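Asker: sequence and computational prediction follow.
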Amino acid sequence: MKERFKSFKIILVICTVMTLYFLVKGLVVLPDSEKVLFKGIQLALGLFLMIIPIVIERKMKVSLPRMLVIFYCIFIIGSVFLGTGFGFYGKIAYWDKLLHFISAGLLVLFGVSFYLSLLNKAVISTVEMKLCYFFGTFFAISGGVFWEFYEFIFDGLLDLNMQRFASKGVDLIGREALMDTMGDLFIDVLGAIAMLVYLLITTQKNKSLLNELRIRRIK
């Protein structure tokens, strides 16, 4: 198990250094120290999220699919450490959309892995395989929809602008107010379909790859 995450330690060290940098900088008396400290706290949370796969494997005595862990780490790094830490959300156009695309693929993989774990069978029929893929796909799309519900609710409760319904403090009108939300949903669907197509093609050529997506118990 340790060998599986050996190469990942370097990334954890880098993320830890970034987190400490923002936390320490935020504690210094600066004009924007409170914002920097809050950013450091967000990165600390991201650091905790990064080690969740390791904790799950060790505590639950399971082996998570390598592809699932890779996509999970890419998403956390992209959203928390690059998006929040380096401000990629504001500096790079469509960074948010790219993360929606990645998260959709991640949710498909999680859905497929979960479904395969429920089957608990060494040999999977063609029908079961197709049901598995479509379960993963619609699981991902549903996840995207519920995320938009989350953004809508907390935009109202905390006066945020996660759904980009306003620009420079002025509420947008008509279709312009819907563009961010609908764009996110479209990207979620595209990301889910892209992962579905990839899985269909790769496992059609080599059906043994399907077992690599299974969450396995370690004895």
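Answerer: Structure received. Residues are numbered from 1 along each chain as shown.
Asker: only C-alpha atoms from now on, for both contacts and neighbour counts.
Answerer: OK.
Asker: the protein: strands as residue ranges?
Answerer: Under the criterion DSSP state E, the chain contains strands at 62-63, 166-167, 170-171, 216-217.
Asker: so what does the lengthiest helix in the chain touch, helix or strand wise?
Answerer: Longest helix in the chain, counting residues (DSSP state H): helix 126-158. Counting by 3 or more Cα pairs under 8 Å, 6 or more residues apart in numbering; DSSP states H and E, the packing neighbours recorded for helix 126-158 are helix 95-119, helix 179-205.
Asker: reformat those helices as JSON lines; add distance to residue 71 and mean neighbour count.
Answerer: JSON lines is the format used below for these (distance: least, Cα to Cα, whole Å; neighbours: other Cα atoms under 10 Å):
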{"stretch": "helix 95-119", "distance to residue 71": "6", "mean neighbour count": "22"}
{"stretch": "helix 179-205", "distance to residue 71": "11", "mean neighbour count": "18"}
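Asker: another structure for you, compare them:
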Amino acid sequence: MKNKLILILSLVFSLFMLILFIVYLIKDDSSRWQVALGGIAVSALPLFMLFVKKNPFSVLIYISYYIFLFCTTCLGSILSFYMKYKWWDSTLHFYKGLLMGFIAISLFKFLVPVRSQRDVSKWIPFIFIFSLAVTASVIWEIYEFTGDLFFTHTMQRGGNRDTMYDLLCGTAGGLLTAIYFSIKTKKPG
């Protein structure tokens, strides 16, 4: 079931982005066809999970991932929501922080055996979840900077201020997820 969903979501989104790529390539809209091309690449990433023996991620995480891709590539960049709505960028960075936090929870549960999870300090998963979300935010900002440096020149229009807001929002999303997991798994006594 999960593998079939990954395949369907990846193929549908890739096909959609391929159509946008062709349309904007014909229109000679380099900014948009580059986004569509990038969308094809990132929509295929979950396909690698079809080749692992045990997939640690839930269906909800994959659906959330494609919602994020749609909101960033199609709505944000191609339909210019980043320019039309000041709150769009910050909201997506917050959402990404939440998503990365839940990915970290899945990885923690996958990597640490259940019998060992009881004996692990509550701070270990908290720090792991928070750190993964913050690291993802930093890597995303490096991606934006590099993309602006070599390609689009549109991802960091606000410069340092935009970068700091993005990092704060991603960090807040990760912190919220880490707190949620800590409360949810609170040890009795």
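Answerer: It's in. Model, not experiment: these values are computed from the prediction.
Asker: need the TM-score between these chains.
Answerer: After superposition, the two chains reach a TM-score (TM-score structural alignment, normalised by the length of structure 2) of 0.75; 186 aligned residues with a Cα RMSD of 3.2 Å.
Asker: before we move on, the earlier item: JSON lines for the helices and strands packed on helix 126-158 of structure 1, including distance to residue 83 of structure 1?
Answerer: Output for those, formatted as JSON lines (distance: least, Cα to Cα, whole Å):
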{"stretch": "helix 95-119", "distance to residue 83 of structure 1": "8"}
{"stretch": "helix 179-205", "distance to residue 83 of structure 1": "16"}
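Asker: ok, and for stretch 70-85 of structure 2, which residues are buried?
Answerer: For stretch 70-85 of structure 2, a neighbour-count test (16 or more other Cα atoms under 10 Å) marks 70, 71, 72, 73, 74, 76, 77, 78, 81, 82 as buried.
Asker: ok, back up a step: of all the helices and strands packed on helix 126-158 of structure 1, which one is nearest residue 145 of structure 1?
Answerer: Closest to residue 145 of structure 1 of those is helix 179-205 (Cα to Cα; 6.9 Å).
Asker: other SSEs contacting that closest one?
Answerer: Partner elements for helix 179-205 of structure 1 (3+ Cα pairs under 8 Å, 6+ apart): helix 95-119, helix 126-158.
Asker: now do it: distance to the chain's middle.
Answerer: 14 Å (Cα atoms, centre = their mean, to the nearest Å).
Asker: now check structure 1 for the residue matching residue 104 of structure 2.
Answerer: Matched to structure 1 by TM-score structural alignment, residue 104 of structure 2 sits across from residue 111.
Asker: with adjacent residues omitted, what lies nearest to its match?
Answerer: Nearest residue to residue 111 of structure 1, sequence neighbours excluded (Cα to Cα, 6 or more residues apart in numbering): residue 136, at 4.1 Å.
Asker: for the one you found, give me its contacts.
Answerer: 107, 108, 109, 110, 111, 112, 115 (Cα atoms under 8 Å, 6 or more residues apart in numbering).
Asker: now residue 100 of structure 1
Answerer: 184, 187, 188, 191.
Asker: now which residue in structure 2 aligns to the third one?
Answerer: Taking TM-score structural alignment, the alignment pairs residue 188 of structure 1 with residue 170 from structure 2.
Asker: what sits against that match?
Answerer: Contacts of residue 170 of structure 2 (Cα under 8 Å, 6+ apart): 93, 94, 95, 96, 97, 98, 133, 134, 137.
Asker: what about residue 155 of structure 2, neighbour count?
Answerer: Residue 155 of structure 2: 21 surrounding residues under other Cα atoms under 10 Å.
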